[in-house]
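S.K.: this one's sequence-less:
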């Protein structure tokens, strides 16, 4: 059953943190889908209700999860940090409530991290409801990238080489590969690495906190990779793109300014694809 407080399962391997901001209708399907993904793992699942109405607790009644309610709505990064602090497992998965597991085992991704200590953050394959692949990774952006996107670059018949490079055209890949940063819908990492860089920066209300996390991990010598064998459905909403000058749009612009301001004139760290297991692998 769902609990608003209380203990966790004994010595879990993985803590899954799901943040709900009015996603009550999506939570049951998201959580129910996780069972095959958790084969051979013990886990603890924490749902953070970012709205004070208590609807998330009602939505997950009957599931073995812990619900933490916020007295007031806070940003994504603050909720991620709260969820991590409320759990004990050595591995953390920050998962969007608008996702559902489709393929793959999380134990395989965790073993991959164990084998490659210089990889600090793993993403998965995200697919849309029609089965198409979602581009959930990028190179670290320059200020020109969000400006171009704001002018509809995704729909331009011709795109400049610098923009194409920044968006890292994906294609279909079967084996893990290095990227610069990954979307916050699925973030798998060691707790030790999360704590090493101080968690997420709570000055970001929404957007760019995932870019910033990957940047700080890179500066600490830890790479970000995609583990394609794990596949999740993701209902990608992009509220800020649909409603210019909305609150979400303002948060997006504010976060972009916060991210880029201290980095102007500084080249991003190079893409990390070094062998670290002694056998020529990643």
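M.R.: Cool, the structure landed. Source: prediction; values computed, not measured. Numbers count the residues shown, from 1 in each chain.
S.K.: contacts, neighbours, all on C-alpha from now
M.R.: OK.
S.K.: list the contacts of residue 24.
M.R.: Residue 24 sits next to 55, 56, 59 when contact means CA atoms under 8 Å, 6 or more residues apart in numbering.
S.K.: so the last one sits right up against residue 23, yeah?
M.R.: Read it as residue 59. No: when contacts are counted by CA atoms under 8 Å, residue 59 is not listed as touching residue 23 (9.2 Å).
S.K.: point to the residue nearest the middle of this structure.
M.R.: residue 184 (2.4 Å; CA atoms, centre = their mean).
S.K.: name the SS class of it, please.
M.R.: coil (DSSP: H, G, I helix; E, B strand; the rest coil).
S.K.: tell me how far the closest residue to it other than its chain neighbours lies from residue 32.
M.R.: Excluding the flanking residues, the one nearest residue 184 by CA to CA, 6 or more residues apart in numbering is residue 210, at 5.6 Å. Distance check for residue 210 against residue 32: by CA to CA, to the nearest Å, it reads 26 Å.
S.K.: and here's the other structure:
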């Protein structure tokens, strides 16, 4: 692996920022704060022997990527203005190449080893060579199987069945080159994974722009194919790049996009019969792995083209004057029965562009995603893990607008409440807010109705963000939170971040919360709630709630309600202490069809 450079070396090895350069390195970043510094340090070592320009194109990172890059004042930083995708970002970088002999495309989680750039330059200047790729190693020094053959039906069919098993099968039976001998000597190749690639500048001009329709994945397959029309593509094992393989992150949406873009590529370059057979191979591959929820989700996408329009695509950051007031994020796990009643009031706002609405389906085994796609204007993403907080983080990664409202999938919020909360947050005084709440007890048993009657009288709940199934954050408020932690009581965590004057309850239409129908269901909900609260800082003391409960008694009816409330609270706390499993233990009784 590349040795860290000393301060003396860093002070004497400079990048050029304009004019002539032997090599211009293009690096596309997206939330790459943890890795970009190591890459720039390794490139600086190479700059001691090569005139090197470094251009970083940032796809709207939400972390400290820009700050890390700005620690290197001789690095050209390009703000893409949104998450435009890999190909579009590379094209932006190409505009900053100026006069260079070669272009070096690198992932931010790569490290170039000593002498790598010099070896690549020597190889790319050979006659008829359009591009060269280095040997990729993982962080432990093992060779990564990065070389690929042009996609073919037979190889795709065998890969669909065998995957990485039987690695030393005949070359015609696998797209991935796995023979260790192939990584020992220089030779011409079809293509390679795009973590590191040096392109002759003249060849790059002749080939033209990267195809931005791919967003991510298969864009390098297409670009290598076009490169082979103007020259050879060479593998150079003497040039070594260490690649951790975490630069693009991972999610269900990206896994779906990887599979779909392979089909899109096949349809671009082959006839209908060939590409249909190729798609069938991809479907068979997912069917063979349906024991995994992730592969089942990808299978649903492959067989239904309507879902392709909801895959990740270029998202421009909103500019001044754009009408979007904010974003509403709805995490949803198996909510097909109730999601329509939540989305119905929001769809018109989304379809008219007043707000952005993202439904983050997580670990769903029902038709939640299909229900969401039925409503115009709604953006749908899918993640494999059944985790509310992971789903909200995934939605945050693609959301365009601030402020943001986080709304439970079984809570109904009117358009007026949405716009009023967003307007209040945009005003800049509180950093967090929620609307009032109302309990829908119309389908509940007598004792459950009395419990919520008592709860509705407690003003303790009015000063906090939790308990309403909905809260909003400004961009500044969200920075205080960072990523949502893996907890059950996310609303309690968020509430604890803000002082009383930094949060408010907006006097607008209340959100409607469907409550449990039975005593057993309410006990389940309370047990879950108390278990979730024990994992975070307490915001309300039991003693103060009890005192307020006593003060709420005004006669026989309210006294009975208070007793019911106290009884349920006691039972719920005892149940929480006995239960070891910290799963969601969701109430199903309130999930009445939409």
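M.R.: Okay, I see it. Keep in mind the model is a prediction, meaning the values are calculated, not measured.
S.K.: higher neighbour count, residue 210 and residue 32 of the first structure?
M.R.: residue 210 (20 against 13; other CA atoms under 10 Å).
S.K.: counterpart of residue 200 of the second structure over in the first structure?
M.R.: By TM-score structural alignment, residue 200 of the second structure lines up with residue 190 in the first structure.
S.K.: once you drop chain neighbours, what's closest to that match?
M.R.: For residue 190 of the first structure, the spatially nearest residue (CA to CA, 6+ apart) is residue 91, at 4.5 Å.
S.K.: map the one you found across to the second structure for me.
M.R.: In the second structure, residue 91 of the first structure lines up with residue 102, judged by TM-score structural alignment.
S.K.: which SS class is residue 512 of the second structure?
M.R.: The assignment at residue 512 of the second structure comes out as strand when based on three-state DSSP.
S.K.: where's the equivalent of residue 209 of the second structure over in the first structure relative to residue 254 of the first structure, distance?
M.R.: Residue 209 of the second structure maps onto residue 199 in the first structure, with residues paired by TM-score structural alignment. From residue 199 of the first structure across to residue 254 of the first structure, the span is 20 Å (CA to CA).
S.K.: who has more neighbours, those two?
M.R.: When neighbours are counted by other CA under 10 Å, residue 199 of the first structure and residue 254 differ, and residue 199 comes out ahead with 21 against 16.
S.K.: check which helix or strand covers the residue nearest to the more buried one when sequence neighbours are not counted.
M.R.: Leaving aside its chain neighbours, residue 199 of the first structure sits nearest to residue 81 (6.2 Å; criterion: CA to CA, 6+ apart). Using DSSP states H and E, residue 81 of the first structure falls within helix 76-85.
S.K.: for that helix, buried residues please.
M.R.: For helix 76-85 of the first structure, a neighbour-count test (16 or more other CA atoms under 10 Å) marks 76, 77, 78, 79, 80, 81, 83, 84 as buried.
S.K.: now do it: which elements does it pack against?
M.R.: In terms of contacts (3 or more CA pairs under 8 Å, 6 or more residues apart in numbering; DSSP states H and E), helix 76-85 of the first structure is packed against strand 14-20, strand 43-49.
S.K.: now tabulate the ones you listed in a markdown table and tack on distance to residue 163 of the first structure and mean neighbour count.
M.R.: Output for these, formatted as a markdown table (distance: least, CA to CA, whole Å; neighbours: other CA atoms under 10 Å):
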| stretch | distance to residue 163 of the first structure | mean neighbour count |
| --- | --- | --- |
| strand 14-20 | 32 | 25 |
| strand 43-49 | 36 | 24 |
